[in-house]
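Chemist: sequence first, then the predicted structure:
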Amino acid sequence: MSIQKKITILFVSSLVTMTLIALWVERTNLQKAQTIEQNSYLISAKELFTPLVNKQKTELNKRIEELGLQVVTDDNIIKNAEVVYLQPHTFGALKILQYSERYYLYIKYLDQELLLYDVSQDESMSERYITNSLVILDVILMLVIYLVILKILSPLNHISQKMRQFSKGNLFARAAVKTKDEIGEVSQSFNEMASRLQEMVNAREELLRDVGHELRTPIAKGKFALEGVSDSKEKEIIKRAFNDLDTLTSEILQMQLLDKEELFEYSSFKAQTLIAEALSKLYIEDEDEIKVEIEDFEINGDLHYLTTALKNLIDNALKYSTSKPILIKVHERKISVLSSGDELDKELGHYLQAFTQQGRQQKGFGIGLNIVSKIVQKHGFKLDYEYLDGKNIFTIIFVA
């Protein structure tokens, strides 16, 4: 889970919790206010009832003032207010009304009506408004903090993107974050590291390229000079050494080339075409050494490099098989190469590393499977190995 998602979850959780607490406090305060006003109005009604009945207007006004009440003459309140308490009697009724979050005392006796308002509610309402305003302000502040944090962390997405590009082979990827904080320091450190790695990779590529090219000249000269030497056992040994050295040089250069991005030229072709191309690149003296079973299917990839990968698998099978023929089997979007022999001593991953071989076999340089693995992996396909019924089975799985 990303940091942004974690922060968002924490913010939403805090916001929901604060909202629930605010609603609970508001509801509790309203209930308390209603109870307090109801009890206060009932007590006030008892004190006002006698002067109202006796029509003692002066005494009534005096009591109203002493109780902190105010006479209200708005008939809309009587008509539209919600009745929260009702006490009817023979000659009228006593009501407590709620209108616009305020409570009013309504007393009716015969033809006399009295609507009163407790002015102390204004102070209570003011306190509630202040409390609610502070809660809203706190929510706004949390939102601002959340947005500021996201803005501060947003350059990390850019840096992460450039790191992914660099890891995939784009050696020119650099972060453009120029802030003077810790994130800016991370960006600068990444750029410095990327520059140093690019220099090292370029130096390695240049060295391998120069060595490969320089080696080809003396190898070619040696082969040419060897043609003038009379046939002998020593000539065959030297010739084989030159051929091995030429093969090793080519494989090293090819292995180095596979580290580059955007190397492949994709096209569609049949599995039968791929097998034919791979076999054409091998020197096979006896065609009976290879058996092919094909259930053809379409492949989308680079024909040249997939040919190289399959050629290496077939070449290994021919070199190391204890009996012939080997079998190339095409089925269910898979191409398998089956050969007789002992099971590999270690896991397949060990042999996918460069310059690793099975036991003490000296028929190759341990680069073939490394090249196969790189080609298959860069295509998004899979290389699998299993040992079944005395046969080593290497399979390229062409994932759809």
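Modeler: Thanks, I have it.
Chemist: going forward, measure contacts and count neighbours with C-alpha atoms only.
Modeler: Will do.
Chemist: all helices for the stretch 1-150 of the chain, in order.
Modeler: 3-53, 57-66, 75-80, 120-167 (DSSP state H, counting those that start in this stretch).
Chemist: hmm, I was thinking of the stretch 251-400 of the chain
Modeler: With helices called from DSSP H, counting those that start in this stretch, the stretch 251-400 of the chain shows them at 271-280, 303-320, 348-351, 368-379.
Chemist: can I get the helices of the stretch 1-150 of the chain in TSV with mean neighbour count?
Modeler: Putting those into TSV (neighbours: other C-alpha atoms under 10 Å) gives the following:
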stretch	mean neighbour count
helix 3-53	15
helix 57-66	14
helix 75-80	12
helix 120-167	14
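Chemist: structure B:
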Amino acid sequence: MKNISISTFINIIFAVAFFAITLAFVLFVNLDKERYIISQHQRYMFIAESLLKRLQTYPSSEDLESMYDQFDVKEVKKRDKKLDIINNSELQLIKNSYIGRMRVYKADDNFYIYVQQLSYNLMLKDLQPKPYNFQIALFIYTLFFITFMMLYILLGRKLKPLKKLTKQIDQFSQGDINVKINAYSNDEIGKIARSFAKALEFIKNQSKSKNLFMRNMMHELKTPITKGMIIAETLPNVRDKEILQNAFERMNNIIKELSTVEKISSNILNLHKEKVEFFHLYTQTLKLMLTDALPITTRFEKFQACVDRDLFCIVLKNLLDNAVKFNTHGDVVARATKQKVEIISHGEPLKNELDYYTEPFSQEEKRSDGFGLGLYIVKTIVDLHGFKFKYTHQKGQNIFTIIF
């Protein structure tokens, strides 16, 4: 029941209530019908027995008419009518006794009592009006049905803004921050809608401020970096020139990563997948790392990966950067097959679960360099590709795995 929506729950409640009322109505009608038939038969037997006993005293016509009035019956005197009732009507009850015979017939919703004793053959029509219990029950049932339908429709209209608000919240959760929240009512749903609209407006403003800050910062940083790279070209010392160029290129790559983080947080990062040889991905990754002379041992199968080339190179760069930076001894191992990519380094296991490090700005306490965005970017890009990202520690080795 916890996972059932409110509208579905209300539909179930109304369906159960409607079924219960309908069942109660059907049971009432059947029980009332049985009660009526039993009381009716008892009445007819009483009338028949009273007449049969009276007939033993050879009553006059006036006496019989008096009894008819008393029992609210009328004698059918035409012989053809009697024969038609006997031959074509439904026999409801028959009873024989030492003083005579009694039968009850039903024809066209009318009941007839046929009494026989010696020379008497009396056919009596019941004049007592039929009870209106069924009509009353049907009226009450109809009233309940109309009331239930009105309540159901009113409740559905009341919940309609909630369904709309839920849809708008879903749109927002999928990255559409421009969704418009309208609140027309003053009830609890309207209050929630207005509160959410205020929160959404606050988030929009915060997002705009953050994006503006990031863009301005990256723009301001690119200008001195570009100037620095131009000045570095004029240096006569080749070694100093190369060191400065690598430093400026590294800063430029950091700005690109910050730009990637901005796109991730703004939910505007799009993939452009293509099939590319994994070795070419690795070669492009080394260019991002600004050096080929790294303590990395590669074990690659020859295969093509369907990935976004630029984004996946950022993933590999961040994993290799971390592995080289925190490797305690020996070479870092980069292993790749059609099923997975593994980056393996020696060192102590992580103090926390992997989820901790894939949150933005998360890092070990002892670290003083970096922003703690590396694994956050890795996890986000891997998830966008539909791959899995895992971490294990085995035999003194930290193993980060991307499973295709």
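Modeler: That came in fine, so what should we check first? Values in this document were obtained by computation on a predicted structure and should not be read as measured data.
Chemist: I'd like the helices of the stretch 251-400 of the first structure as TSV, with distance to residue 249 of the first structure and mean neighbour count appended.
Modeler: As requested, these are exported to TSV (distance: least, C-alpha to C-alpha, whole Å; neighbours: other C-alpha atoms under 10 Å):
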stretch	distance to residue 249 of the first structure	mean neighbour count
helix 271-280	20	17
helix 303-320	15	20
helix 348-351	20	15
helix 368-379	13	20
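Chemist: closest one to residue 386 of the first structure among these?
Modeler: Distance to residue 386 of the first structure, taken as C-alpha to C-alpha, is lowest for helix 348-351 among the helices of the stretch 251-400 of the first structure, at 9.0 Å.
Chemist: what span of the second structure is that closest one aligned with?
Modeler: Counting by TM-score structural alignment, helix 348-351 of the first structure pairs with residues 354-357 of the second structure.
Chemist: who touches the matching stretch?
Modeler: For stretch 354-357 of the second structure, contacts defined as C-alpha atoms under 8 Å, 6 or more residues apart in numbering pick out 362, 363, 372, 375, 376, 390, 391.
Chemist: and these, which are buried?
Modeler: When neighbours are counted using 16 or more other C-alpha atoms under 10 Å, those contain these buried positions: 362, 363, 372, 375, 376, 391.
Chemist: for those, which one is nearest residue 170 of the second structure?
Modeler: Within those, proximity to residue 170 of the second structure (C-alpha to C-alpha) peaks at residue 376, which comes in at 23.9 Å.
Chemist: counterpart of that closest one in the first structure?
Modeler: When the first structure is aligned by TM-score structural alignment, residue 376 of the second structure is paired with residue 370.
Chemist: any idea how far residue 163 of the first structure is from that match?
Modeler: Computed as C-alpha to C-alpha, to the nearest Å, the residue 370 of the first structure to residue 163 of the first structure distance reads 25 Å.
Chemist: what do you get for residue 308 of the first structure?
Modeler: For residue 308 of the first structure, the distance to residue 163 of the first structure - C-alpha to C-alpha - is 31 Å.
Chemist: kindly report the same for residue 243 of the first structure.
Modeler: Counting by C-alpha to C-alpha, the gap from residue 243 of the first structure to residue 163 of the first structure is 42 Å.
Chemist: and residue 74 of the first structure, by the same measure?
Modeler: Counting by C-alpha to C-alpha, the gap from residue 74 of the first structure to residue 163 of the first structure is 72 Å.
Chemist: please apply the same query to residue 50 of the first structure.
Modeler: In this view, residue 50 of the first structure and residue 163 of the first structure are 87 Å apart by C-alpha to C-alpha.
Chemist: now do residue 169 of the first structure
Modeler: Separation of residue 169 of the first structure from residue 163 of the first structure (C-alpha to C-alpha): 10 Å.
Chemist: got any residues that touch both of the two?
Modeler: By C-alpha under 8 Å, 6+ apart, no residue touches both residue 169 of the first structure and residue 163.
Chemist: okay, the residue mapped onto residue 130 of the first structure from the second structure and residue 254 of the second structure: tell me how far apart.
Modeler: Aligned by TM-score structural alignment, residue 130 of the first structure pairs with residue 136 of the second structure. Residue 136 of the second structure sits 83 Å away from residue 254 of the second structure, going by C-alpha to C-alpha.
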